[in-house]
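Peer 1: Coordinates only, no sequence provided:
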């Protein structure tokens, strides 16, 4: 399907993002299936250590590429989320799992994989007093103990605004603190469950205040009804709290019960958005249809460090 050019300064261009007609998936949304030895080895390792990955649970389109390259994003605190965000494929319900040995198993798996950059995320655990912050901290420490040269990135929930819990994570000194705003302010209540746009920005701000030297990162998914100027405003909001790394990707509907895709952004539009982000002072912007928060995470870190030093 040929993608029509969008005039982002016109009402016509803006209205395209609120079109309720379901668009067919365009040609540029293609996933390369690579299920060789590395993919199978990592899958077997995750099962043998009773570990979860966001790659599987969230049905990430890059799982084949990443696992073939021996990279994965560990998902701690079980695989049942206490929230039911309307874009997310992770199971929702009442969690039954809190495994205090999980940090050590994650560290062992990361060591076996020979990771240089380890990404750790979790389901939301609003049933826990600290939202799981202590398990995040223990996982960071366990990875560092086994692999002192491996950088550690954490993608955390908002802990319902519990800043003491955030302090626990920051005290463990991750190399990157990642928290996703997910969408623009106007769409936030429709897209996310319990999370608040302003609270997410406050979390990123608090993280920088607690540990100014630790880079912060966030992500926006596109295609759920946002307008072009709202994306730019979200960038400005992130820069206002000194967020240094941004990822932008296309929302893909994981099942019929989730939000419909209202627009597929053309790769050229992602290029323009990357330019807009860099103009606003981000140290790195990863922007493309299949980009996800942890996609090429190690390369993002190196690029952001190079810009910060220049």
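Peer 2: Structure received. These numbers come from a predicted model, not from an experiment.
Peer 1: From here on, just use CA atoms for contacts and neighbour counts.
Peer 2: Fine.
Peer 1: And whatever helix or strand residue 104 lives in, what does it pack against?
Peer 2: Following DSSP states H and E, one finds residue 104 within helix 102-113. Judged by 3 or more Cα pairs under 8 Å, 6 or more residues apart in numbering; DSSP states H and E, the packing partners of helix 102-113 are helix 37-48, helix 133-146.
Peer 1: what distance separates it from the middle of the whole chain?
Peer 2: Offset of helix 102-113 from its chain centre (Cα atoms, centre = their mean, to the nearest Å): 21 Å.
Peer 1: Can you give me the buried ones in that helix?
Peer 2: 102, 103, 104, 105, 106, 107, 108, 109, 110, 111, 113 (16 or more other Cα atoms under 10 Å).
Peer 1: Below is an additional structure, to be compared with the one above:
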């Protein structure tokens, strides 16, 4: 949804484009496009944060022509994160080479060439915003020889040169692609792991059964392998993954996924509600309640996750700096 800074401090996001909850993953059975507006549950309404926190970040980002997933993905928590001196930078441009059916990020046309100054620009933004914890993520760049792995490292290096106390978390694609994809994936993940991020995050996004319709071009086992490879290169690096709930998964499938994540020694977990960005995206099948999220979070802790964030508005980087 579009949110305006003028409404800071007021409750927003009271409605969101949604198809009927009886619709399946490909739409409703009648073939008719239903009303795009339904009321959100009360627990999904929240203040967006102070206008000053949001506008300051937006100005610095815009001046340097860099991107944050906070803005590109219209994250509902961005005002809160900015106030806590945390932000998630979107590297390598705003255009993704894949077409995941849940994602708000731009796709469907050729991505831009890399900006050779981007690592330095991000480092400058981190300094100006006095960020204590930074998350670096990217669109999938299957067009690049290394999938963008070295770009992550260049940006980490630039940040550390100017901000030695700032902790850096990475949230990467699966780095699958090219001839000999399995070995290339290992090399690319290793490139970043050897640069020693504070945390390495790669999201499964959904349960195994729903990977096809939700994550086009990705595979469940490939994503588990990313997390496993990080531990092979450096067992001391905390690994993290996240799931969106509300796409039609069952609780049994969620628990199976959590056990699979623990089987590759995943340390940290985020569970949040999927919210449909537009009618062109997958419909929500269920709004999980705060009580259900609390119960799943408790189970995750029992399974051995060291850090768990579980709630309707939780996203991958939510309160990330508190986990380090």
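Peer 2: Received it, and whenever you're ready, just let me know what you need. Just so you know, these numbers come straight off a predicted model, no measurement behind them.
Peer 1: ok so, going back, can you identify the element that follows the helix holding residue 104 of structure 1 toward the C-terminus?
Peer 2: Sequence order places strand 117-122 as the next helix or strand after helix 102-113 of structure 1, per DSSP H and E.
Peer 1: now that following strand: which residue numbers in structure 2?
Peer 2: Counting by TM-score structural alignment, strand 117-122 of structure 1 lines up with residues 133-138 of structure 2.
Peer 1: Quick one: average offset of the matching stretch versus structure 1, please.
Peer 2: For stretch 133-138 of structure 2, the mean deviation from structure 1 after alignment is 0.6 Å (mean Cα distance after the TM-score superposition for structure 1).
Peer 1: Contacts for that stretch, please.
Peer 2: For stretch 133-138 of structure 2, contacts defined as Cα atoms under 8 Å, 6 or more residues apart in numbering pick out 69, 85-93, 126, 152, 166-173, 317, 320-321.
Peer 1: let's see it at 6 Å
Peer 2: Applying Cα atoms under 6 Å, 6 or more residues apart in numbering, the contact partners of stretch 133-138 of structure 2 are 86-91, 166-172, 321.
Peer 1: Tell me which of those residues fall in strands.
Peer 2: 86, 87, 88, 89, 90, 91, 167, 168, 169, 170, 171 (DSSP state E).
Peer 1: Is it possible to get TSV of the buried residues of helix 102-113 of structure 1 that adds distance to residue 246 of structure 1?
Peer 2: TSV is the format used below for the buried residues of helix 102-113 of structure 1 (distance: Cα to Cα, whole Å):
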residue	distance to residue 246 of structure 1
102	29
103	27
104	30
105	30
106	26
107	27
108	29
109	28
110	25
111	28
113	26
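Peer 1: Aligned against structure 2, show me the partner of residue 100 of structure 1.
Peer 2: By TM-score structural alignment, residue 100 of structure 1 lines up with residue 116.
Peer 1: now swap in residue 166 of structure 1 and tell me
Peer 2: Checking TM-score structural alignment: residue 166 of structure 1 goes with residue 189.
Peer 1: what sits against its match?
Peer 2: By Cα under 6 Å, 6+ apart, residue 189 of structure 2 has no neighbours at all.
Peer 1: Which part of structure 1 matches the strand ranked longest in structure 2?
Peer 2: Looking across structure 2 with DSSP E, the single longest strand is strand 238-245. Counting by TM-score structural alignment, strand 238-245 of structure 2 lines up with residues 215-222 of structure 1.
Peer 1: Contacts for that stretch, please.
Peer 2: 176-180, 182-183, 243-251, 293.
Peer 1: coming back round to it: so the match of residue 166 of structure 1 is in which element?
Peer 2: helix 181-193.
Peer 1: I'd like the distance from the next helix or strand after that helix to the chain centre, please.
Peer 2: For helix 181-193 of structure 2, the following helix or strand on the C-terminal side (DSSP H and E) is strand 199-201. How far strand 199-201 of structure 2 lies from its chain's middle: 11 Å, per Cα atoms, centre = their mean.
Peer 1: Please apply the same query to stretch 59-71 of structure 1.
Peer 2: The gap between where stretch 59-71 of structure 1 is centred and where its chain is centred comes out at 14 Å by Cα atoms, centre = their mean.
Peer 1: Now it: buried residues?
Peer 2: Buried residues in stretch 59-71 of structure 1, counted by 16+ other Cα under 10 Å: 60, 61, 62, 63, 64, 65, 66, 67, 68, 70, 71.
Peer 1: so what corresponds to the second one in structure 2?
Peer 2: In this case it means residue 61 of structure 1. So residue 61 of structure 1 corresponds to residue 76, using TM-score structural alignment.
Peer 1: Not counting its neighbours along the chain, what's nearest its match?
Peer 2: Using Cα to Cα, 6 or more residues apart in numbering and skipping the chain neighbours, the partner closest in space to residue 76 of structure 2 is residue 48 (6.7 Å).
Peer 1: how many other residues sit next to the equivalent of that neighbour over in structure 1?
Peer 2: Under the alignment (TM-score structural alignment), residue 48 of structure 2 pairs with residue 33 of structure 1. Applying other Cα atoms under 10 Å, we find 12 other residues in the vicinity of residue 33 of structure 1.
Peer 1: would a markdown table of the contacts of stretch 133-138 of structure 2 with distance to residue 304 of structure 2 be doable?
Peer 2: Output for these, formatted as a markdown table (distance: Cα to Cα, whole Å):
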| residue | distance to residue 304 of structure 2 |
| --- | --- |
| 86 | 26 |
| 87 | 27 |
| 88 | 27 |
| 89 | 29 |
| 90 | 30 |
| 91 | 32 |
| 166 | 27 |
| 167 | 24 |
| 168 | 24 |
| 169 | 21 |
| 170 | 22 |
| 171 | 21 |
| 172 | 23 |
| 321 | 20 |
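Peer 1: can you count the residues close to residue 112 of structure 2?
Peer 2: So residue 112 of structure 2, with other Cα under 10 Å, has 11 neighbours.
Peer 1: Name the nearest residue to it, sequence neighbours excluded.
Peer 2: Closest residue to residue 112 of structure 2 apart from its sequence neighbours, by Cα to Cα, 6+ apart: residue 93 at 6.3 Å.
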